[in-house]
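Q: after the sequence you'll find the predicted model.
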Amino acid sequence: MTGKLTAQPGKREELADILLQAAEGMKDNADCELYLVNVSEDDPDAIWVMELWRSAEAHTNSLKDPAAIALIQQARPLIAAIEPVKLRPVGGKGF
């Protein structure tokens, strides 16, 4: 999964910090292969999150975790827009 999150103006760093907390929480989740937070160099409000999960079900289950729910609730007011992109990796370094 790859997604572009557009933060409310001036809130990108605050939103990125929450997403980095989510990434930290994924360190012990064996089903999460990758959770990478990127900020755009061209758009001061854009954040790209790249996730690689063993299955769609594993991702869905991760969203039921109380810590994840709390971070989502904390992040929602900071998000102006979300543009999800679903990709299927076929190979490459690190895969």
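A: The structure has been received and is ready for your questions.
Q: can we go C-alpha only for contacts and neighbour counts from here?
A: Noted.
Q: wait, what's in contact with Trp53?
A: Trp53 is in contact with Asp31, Cys32, Glu33, Leu34, His59, counting by C-alpha atoms under 8 Å, 6 or more residues apart in numbering.
Q: comparison target, given below:
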Amino acid sequence: MSKFGMYAKFTAKPGQRDALAAILLESAAAAEAVDECELYIINISDTEPDILWVTEVWSSPEDHAASLTLEDTQAAIRRAMPLIAGVESTKIKPVGGKGLLFS
């Protein structure tokens, strides 16, 4: 089974980047307990004050989809939505590199 990854670019409403980052960091902490979530990194832009990037790697596309149905995930999404002006995402297929285990 191949891994599943995603880059998501969040545009926060003006002045809401840090509040959105806090919610995403809570989700990252919760993902520590999910074996199928192999990487969940929150990044902020040095040049765009309302932009955050999330880098995710999951064991499979199905594992990622299943994570979106969890009550904790749904609750975080509900809290984050009022802070978000837009989201763009790109699905990726990790093929190797430092930090990920491939079998």
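A: Thanks, I have the structure now. Just so you know, these numbers come straight off a predicted model, no measurement behind them.
Q: what would the contacts of Trp53 of structure 1 look like in JSON lines with distance to Leu52 of structure 1 and secondary structure?
A: JSON lines is the format used below for the contacts of Trp53 of structure 1 (distance: C-alpha to C-alpha, whole Å; DSSP: H, G, I helix; E, B strand; the rest coil):
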{"residue": "Asp31", "distance to Leu52 of structure 1": "9", "secondary structure": "coil"}
{"residue": "Cys32", "distance to Leu52 of structure 1": "6", "secondary structure": "strand"}
{"residue": "Glu33", "distance to Leu52 of structure 1": "5", "secondary structure": "strand"}
{"residue": "Leu34", "distance to Leu52 of structure 1": "5", "secondary structure": "strand"}
{"residue": "His59", "distance to Leu52 of structure 1": "9", "secondary structure": "helix"}
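Q: relative to structure 1, which residues correspond to stretch 12-21 of structure 2?
A: Aligned by TM-score structural alignment, stretch 12-21 of structure 2 corresponds to residues 7-16 of structure 1.
Q: aligned to Glu74 of structure 1, what sits in structure 2?
A: I think there's a mix-up here, since residue 74 of structure 1 is Gln and not Glu. Aligned counterpart of Gln74 of structure 1 in structure 2: Arg79 (TM-score structural alignment).
Q: mind listing what that match touches?
A: Ile23.
Q: list the buried ones in the helix or strand it falls within?
A: Assessed by DSSP states H and E, Arg79 of structure 2 sits inside helix 71-80. Buried positions in helix 71-80 of structure 2, judged by neighbour count with 16 or more other C-alpha atoms under 10 Å: Ala80.
Q: before we move on, what about stretch 5-19 of structure 2?
A: In stretch 5-19 of structure 2, the ones that count as buried by 16+ other C-alpha under 10 Å are Gly5, Met6, Tyr7, Ala8, Lys9, Phe10, Thr11, Ala12, Gln16, Arg17, Asp18.
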